[in-house]
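**Student:** Predicted model and sequence below, questions to follow.
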Amino acid sequence: MRGRPHGTSRASKDAGPAKVNTHWVILAIVILALGVALTVQGYMTHLAGIGDDSVASNDSTSAVPGTISRGGPVVDARGGAVRTVGPPNRTLALTFDDGPDPVWTPKILDVLQKHHVHATFFVVGSAAIDHPGLVRRIIADGNEIGVHTLTHTDLSTAPNWRRQLEVQGAQSAIIGITGQAASLLRPPYSSGNSAVNNGTWQDMQAVAGQGYLTVLSTVDSEDWRRPGITAIERNIAPHSSQGQVILMHDGGGNREQSVAALDSALSSFAVQGYHVTTVGSAVGIQSMRPATTAEKISGTAFVWGIRLSSFMVTAITWALLAAGIVTFLRAVLVVGFAARHRRAARRARLAGSGRRRANVPVRDAVTEPATVIVPAYNESAGIEAAIRSIAASNHPVEIIVVDDGSTDGTADVVEAVGLPGVRLLRKENGGKPSALNAGLEAASHQLVVMVDGDTVFEPDTVRSLIQPFADPRVGAISGNTKVANRRGMLGAWQHIEYVVGFNLDRRLFDVAECMPTVPGAIGAFRRDALVAVGGVSDDTLAEDTDLTMALCRDGWRVVYQEDARAWTEAPESLGALWKQRYRWCYGTLQAMWKHRGAMVQGGQAGKLGRRGLSYLLVFQVLLPLFAPVVDVFAIYGLVFLDPFRIGALWLAFLLVQCLMAAYAFRLDNEPLRPLWTLPLQQFVYRQLMYLVVIQSVVTALAGVHLRWHRMERYGSLRVPAGHSSPNSTTAT
């Protein structure tokens, strides 16, 4: 986004310095909230998962009391005392782990209803939040619920903070969904009493301190292995009248065999006279209680917080996918249009060359002189280089330097140079648009070239720039702006942006006939067209964009002339770059809003509106606004997803950028050496640019008026020898 004013504007008189700081606090809060949501979702989804319940541990059992290892499957270690109990004879406590599952839990509940029996479901909190209706159905059908942790984490290997989170998180999920609190807990990957080791016993003591009874099992169906229906029936078949706690699964995988085996086994249990029931009923305890009001509020907030984080991650994922597709399509579109633009320019050059070789007059050549207007405000560091380079043009030019109330002796420098054909106009400070309009009034020729005071031309620049005026439909022409001070990392990044971002886009805009900006550094205009739109307006900070859009809406074509090169100074510090881009971006937003009516117009205005403005809105406003989310999500992917896959995606994206950049550099006949800095550009420069867009959008929405900011000059202007024509002179 470009607009390069200087001096003092009317806006600066209307408003004092304005600081907009609140939006940075809001942005930080949004990013923090997003980070929390991603962290929660990453923890819930990717740090653990429901898997096989196999138990394989060689840990010592030296600290496990004999009461546990030889006791009943229901363990009460609350208050320091250890008590165990099991179901009475001919009573089977039927339990299911790892659910609820949207496919298998309903089938198992149907089987239980069919046989008029109840069971205990040890639910995983994350699965319960995903399928709250199933949890409520479990309760409504007369079954009971127990805690099986939040994400099916092995508590024996988890640190204390995570163990508490897993247990309390699952309880909060149950309360938030059912309004009831559970007192039974089964640790994932647990088994019978004899398998309790020191780590498991430590976990049992810890959860007992939170008020939970630990439920182990005496009969393991091993249905998680999917050994076959017959094998599962054989595993859960009682071999005595002693009461048992049967372990089965309603989640964690395909439970088709479990459903079939359960149906058959329940019929067999009824024939044999076994009573099948819940754990609580089997041992005579009330395993669930109504939650307190505070617990309900906390549980509901927890559940909705998890759901919100899930929704946010899903929405961001789809948005990232859409943004990735749009970005890739843009790369294809820009490169395709650039190739088309290059072919058209080549055909034009070949046609002109052929006519000259055949001694046929080139009727389309534009030879009339041009007026070059140089608005200058405190440009003493570079104004001499600028006017000397223009005066060395191989095309007849009139140079008008408009000193806009400079206080650094700019006008004296111009007078001291004493070049023929250079006119100096002195005026009070009124801003760049005022200076340009003053130069326009004094212009002697119909073709007008506008150039900033921090810019130098090559000898062939003016002649090349004005050639498209051979087409009477053309009202303005954009030249090719080059970064002169491109040394150092920041200079290289801006050089890449000018070549890849600005110039590729200009080729696309040219072919699509929707050029939104003729840069202040180098642009040519028909004087009559400028007068028809009222000259240069000071309504925005991007007077060049505003003017270009006004010309398009007036029916003129605006084109890009890549052979007309101008060399300009770029900011050499991040602070200066921020000020420059903030001004450009804010001014472009102003111009877009001012000319929004082009969206519904026809002809050239409609092309600007529906093509140019839409392109700017999507790629220079909306996508940059979304960019912080991309960065946060990338960190999320590296932490919670597959870092190799994320790295591969980033490399693929970088490869596309590098290929596009290499093509753009080839079009501009630039050496590829600076492209080694392109990967590093993603970690500093890119963030600065999207923060500029955020600042500009917030400022625009807040209705804050900005002052004109003038960029610091460094006196580094010169035409690099490799790009000069043989008879050019270096301007210093």
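**Tutor:** Arrived safely.
**Student:** contacts, neighbours, all on C-alpha from now
**Tutor:** Will do.
**Student:** in which helix or strand would I find the residue nearest the centre of the chain?
**Tutor:** Geometric centre of the chain, nearest residue: residue 630, 2.6 Å, by CA atoms, centre = their mean. When elements are assigned from DSSP states H and E, residue 630 belongs to helix 623-640.
**Student:** Tell me which other helices or strands that helix touches.
**Tutor:** In terms of contacts (3 or more CA pairs under 8 Å, 6 or more residues apart in numbering; DSSP states H and E), helix 623-640 is packed against helix 22-46, helix 293-357, helix 643-667, helix 685-702.
**Student:** how many other residues sit next to residue 379?
**Tutor:** When counting by other CA atoms under 10 Å, one arrives at 27 neighbours for residue 379.
**Student:** Ok, residue 563 next?
**Tutor:** Using other CA under 10 Å, residue 563 has 16 other residues around it.
**Student:** quick one on the thing from earlier: please work out which of the helices and strands packed on helix 623-640 is packed deepest.
**Tutor:** Comparing the helices and strands packed on helix 623-640 by mean neighbour count (mean count of other CA atoms under 10 Å), helix 685-702 ranks first with a mean of 19.
**Student:** Report all helices and strands that it contacts.
**Tutor:** With contacts taken as 3+ CA pairs under 8 Å, 6+ apart, helix 685-702 sits against helix 574-594, helix 623-640.
**Student:** Identify whichever of the ones you listed lies nearest to residue 669.
**Tutor:** Nearest to residue 669, of all the helices and strands packed on helix 685-702, is helix 574-594, at 25.7 Å by CA to CA.
**Student:** among the helices and strands packed on helix 623-640, which is nearest residue 499?
**Tutor:** Ranking those by proximity to residue 499 (CA to CA) places helix 643-667 first, at 6.3 Å.
**Student:** Would you pull up how far stretch 55-65 lies from the middle of the chain?
**Tutor:** 48 Å (CA atoms, centre = their mean, to the nearest Å).
**Student:** what kind of secondary structure is residue 712 in?
**Tutor:** coil (DSSP: H, G, I helix; E, B strand; the rest coil).
**Student:** cool, the one 3 residues further on as well?
**Tutor:** Following three-state DSSP, residue 715 is assigned to coil.
**Student:** Near the residue lying closest to it once chain neighbours are set aside, how many other residues are there?
**Tutor:** Ranked by CA to CA, 6 or more residues apart in numbering and with sequence neighbours excluded, the top spatial neighbour of residue 715 is residue 381, at 4.7 Å. Neighbour count of residue 381, defined by other CA under 10 Å: 21.
**Student:** Below is structure B, check it against A:
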Amino acid sequence: MKGREPRGHWFLLLLGGLTLFAALLLNGFAEGAVGESPADPGGETGTGRGPKAPGVPAAATSGGPVLDLNPGQEPRSVRPANKTIALTFDDGPDPRWTPRLLETLRKHGAQATFFVVGARVAEHPGIVRRMAAEGHELGNHTYTHVDMGEAPAWRVRLELDLTQRALAGVAGVKTALVRMPYSSTPASLTGPQWEAARRAGERGYLVALTDRDTKDWVGAVSDTIVERAAPSRGRPGAGAVVMMHDSGGDREATLAAVDRLLTGLSAKGYRFTTLSRAVGLPPATAEATGAERAVGTVLVSAQRASGWIVGALGVLFGVAAILTVARLALLLGFARTHVRRVRRAGGPRGPGGRRRRHWHDLGHPTPPLSIIVPAYNEEAGIEATVRSLLDTGYPAPFEVIVVDDGSTDRTAAIVDGLRLPGVRLITKPNGGKPSALNAGVAAARAEVVVLVDGDTVFQRDTLWHLAGPFADPAVGAVSGNTKVANRGGVLGRWQHLEYVIGFNLDRRMFDVLQCMPTIPGAIGAFRRQVLAAVGGVSDDTLAEDTDLTMAICRAGWRVVYEENALAWTEAPASLRQLWRQRYRWCYGTLQAMWKHRRSPFQRGRPGRFGRRCLSYLTVFQVVLPLFAPAVDLFTVYGLVFLDPLRLVGLWLAFTVLQAMAGAYALRLDGEPVRTLWVLPLQQVVYRQLMYLVVIQSLVTAVLGARLRWHSISRAGTFASRDGSRLPT
């Protein structure tokens, strides 16, 4: 297949990844708003979060709770008028406590000032709009409740500006009031807090502190909160700014205290109003400009969208984990069932210790075979392939047909020069692997044909095991067990694990469920009548082996897996070659799934095949890999912003489960388990590559592009036939 492959999708994928990363980053930044906690020092006792600085002016530390720190003038402070209380609430809005607090204030006809956290404003815009509509005053409490005295100047500016944008986007207002998180009374100002307050004053803010810090965030009961908020006995009738909180924990005591204060002090002639009115200043909030509202709307929408994305990714993470564990359980369960069924079938044992009924068990002679080897530029390993096919103990006659599909190297010359009995060479113009296979089938003399890739080497008894299942007349094709030969490096070991844990465990399950989707091109056997019935090997897809296998299953024939029929194949030796191979496989599989998409609606065996096979492939080879990069990105997000220990624990548990499944699969295949040491790194690197392959294949399919054939360079793994280069 020739044609252009899409290129712009990589830009779109990168853009989507960056957008998702930005959304996660924004949500992680916003989720830094945690509010007060009992571990936070400070308060009206004067023990702040840092050392006192001698440079803090006395006018600031001994004056009123509202500071005007405009540059070019001495610090000025103001106090509330007599019998005037400004109730102020920090850290909100909170969807549970703030509406109840607003109801209490409305019941008493009182107004208050809310120093809101910008991130919470974006999350709960309706509550903020209600505050403004009911006449309450809004103040800036930074975007994430950052300690302004400890944060760098650029971070403080960003926090204050983002909160202003959030207020503009939600309520259409901006505010001149700011309260520094972790601040309290003027006497408790630290040196860093003073510098932060001064910088805020330079930006036009009035800095609000408090006369009475109720410390309701430490879990105080309502009696204690009321006592701390009540007028001082030494200053009867004096006004006050009272600090409380409407978020950051259980505020039931705060609500009860507010109701008692409003009831008791109102009866004594006190009025409750906003901070600005209490100190005799113009309203602190003003209408935002159209541009400020537009920017604020974008910010609020982006944060809310990021919250939804994180929530969706959290659900997706859970679903992916459940599906992955369920898949492992299914594979292991069906693998065990497969082993038991083969053992119950009787017959002689193969090298792996398993049994399957063979021709001579039923008193019939072993059938002749025609072995077809399609070859295109296979000079590196074609001789080893042909010689391994002849070096066999197969008791019946067989022939080897090498179909040279227009090779531009010495493939044909090497085969012709072997002059081996029983080997035929067919040369033809290049037409692709399906045409080469069909040419070989047309020239075959036997009723059972074996299809072998030109980079594959058989074990001596492979043909014997491969032909055995055809003793069952319902069997139309047999899949062998493909092994990675060049597994010396990390990449080779990764592919070895994938073949054993992934492909071969899958085939055991498909054998039990009778819904085999793919007989690998490296090793497969077919009845000629079956190939003729399905129209031969089709070139409609790039995964001709998958397309052919699905067609055979839909025709009502059984396709079985023979784990003892071993074939050693040369896997890609570089990431580029691996990408090209898997890209072709994945794209071809998608084509085959689409071609056979109506099979689930058929009756009988074809329908069962479609419902079982296509459903499984759709979930675990398309949907799950498609969303897996986002899940992995969420995992990284969780390590930074959520509970890293929990996520690390989940990852370790998942890796242990994978290792246990891998150990069982390796044992079934007679392989040493020491290779599992590369499994953790495979989960981090190799798996991501496979996910990207699926994404690119899907994009290619959606855009309707026709993917060209990707040939794989051979490294000559089987150049030596003494067996020393094969794993043991």
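**Tutor:** The structure has been received and is ready for your questions. Source: prediction; values computed, not measured.
**Student:** Mind checking the TM-score on these two?
**Tutor:** Here the TM-score for the pair of chains, by TM-score structural alignment, normalised by the length of the second structure, is 0.94; 708 aligned residues with a CA RMSD of 2.2 Å.
**Student:** these two touch, right, the residue nearest to residue 715 of the first structure and residue 569?
**Tutor:** No. Residue 381 of the first structure lies out of contact with residue 569 (CA atoms under 8 Å); the separation is 11.0 Å.
**Student:** list the residues that contact both of these two?
**Tutor:** Counting by CA atoms under 8 Å, 6 or more residues apart in numbering, the shared contacts of residue 381 of the first structure and residue 569 are 713-714.
**Student:** what does residue 6 of the second structure align to in the first structure?
**Tutor:** Residue 6 of the second structure maps onto residue 20 in the first structure when the alignment is built from TM-score structural alignment.
**Student:** now residue 149 of the first structure, what's its secondary structure?
**Tutor:** Residue 149 of the first structure falls in the coil class when you classify it by three-state DSSP.
**Student:** if I pick the residue mapped onto it from the second structure, what's in contact with it?
**Tutor:** In the second structure, the residue paired with residue 149 of the first structure is residue 142, using TM-score structural alignment. Residue 142 of the second structure is in contact with 116-118, 156, 159-160, 162-163, 180-181, counting by CA under 8 Å, 6+ apart.
**Student:** In JSON lines, list the helices and strands packed on helix 685-702 of the first structure along with distance to residue 68 of the first structure.
**Tutor:** As requested, those are exported to JSON lines (distance: least, CA to CA, whole Å):
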{"stretch": "helix 574-594", "distance to residue 68 of the first structure": "67"}
{"stretch": "helix 623-640", "distance to residue 68 of the first structure": "38"}
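**Student:** Kindly provide the distance from residue 138 of the second structure to residue 130 of the second structure.
**Tutor:** For residue 138 of the second structure, the distance to residue 130 of the second structure (CA to CA, to the nearest Å) stands at 11 Å.
**Student:** More neighbours: which of those two?
**Tutor:** Neighbour totals were compared for residue 138 of the second structure and residue 130, and residue 138 leads with 29 against 14 (other CA under 10 Å).
**Student:** Show the subsequent helix or strand relative to the strand or helix carrying the more buried one.
**Tutor:** Using DSSP H and E, residue 138 of the second structure maps to strand 137-140. Beyond strand 137-140 of the second structure in the direction of the C-terminus, DSSP H and E gives the next helix or strand as helix 153-171.
**Student:** List the residues that contact the closest residue to residue 225 of the first structure other than its chain neighbours.
**Tutor:** Among residues not flanking residue 225 of the first structure along the chain, residue 52 sits closest, at 7.7 Å (CA to CA, 6+ apart). For residue 52 of the first structure, the contact set (CA under 8 Å, 6+ apart) comprises 224-225, 252.
**Student:** and the gap between residue 52 of the first structure and residue 90 of the first structure?
**Tutor:** Using CA to CA, residue 52 of the first structure is found at 29 Å from residue 90 of the first structure.
**Student:** what's the answer for residue 301 of the first structure, then?
**Tutor:** From residue 301 of the first structure across to residue 90 of the first structure, the span is 43 Å (CA to CA).
**Student:** coming back round to it: which among the helices and strands packed on helix 685-702 of the first structure is found nearest to residue 158 of the first structure?
**Tutor:** With distances scored as CA to CA, the stretch of those nearest to residue 158 of the first structure is helix 623-640 (17.3 Å).
**Student:** What lies in contact with that closest one?
**Tutor:** Surrounding helix 623-640 of the first structure, the residues in contact under the criterion CA under 8 Å, 6+ apart are 31, 34-35, 38-39, 42-43, 46-47, 316, 320, 323, 643, 646-647, 687, 689-690, 693-694.
**Student:** what residues are up against the residue mapped onto residue 131 of the second structure from the first structure?
**Tutor:** Aligned counterpart of residue 131 of the second structure in the first structure: residue 138 (TM-score structural alignment). By CA under 8 Å, 6+ apart, the contact set of residue 138 of the first structure is 109, 121, 144-145.
**Student:** mind running it again at 6 Å?
**Tutor:** By CA atoms under 6 Å, 6 or more residues apart in numbering, the contact set of residue 138 of the first structure is empty.
**Student:** what about it, helix or strand, and which?
**Tutor:** According to DSSP H and E, residue 138 of the first structure maps onto helix 132-140.
**Student:** how big's the offset between that helix and the second structure?
**Tutor:** Once the two are superposed, helix 132-140 of the first structure sits an average of 1.7 Å from its aligned residues in the second structure (mean CA distance after the TM-score superposition for the first structure).
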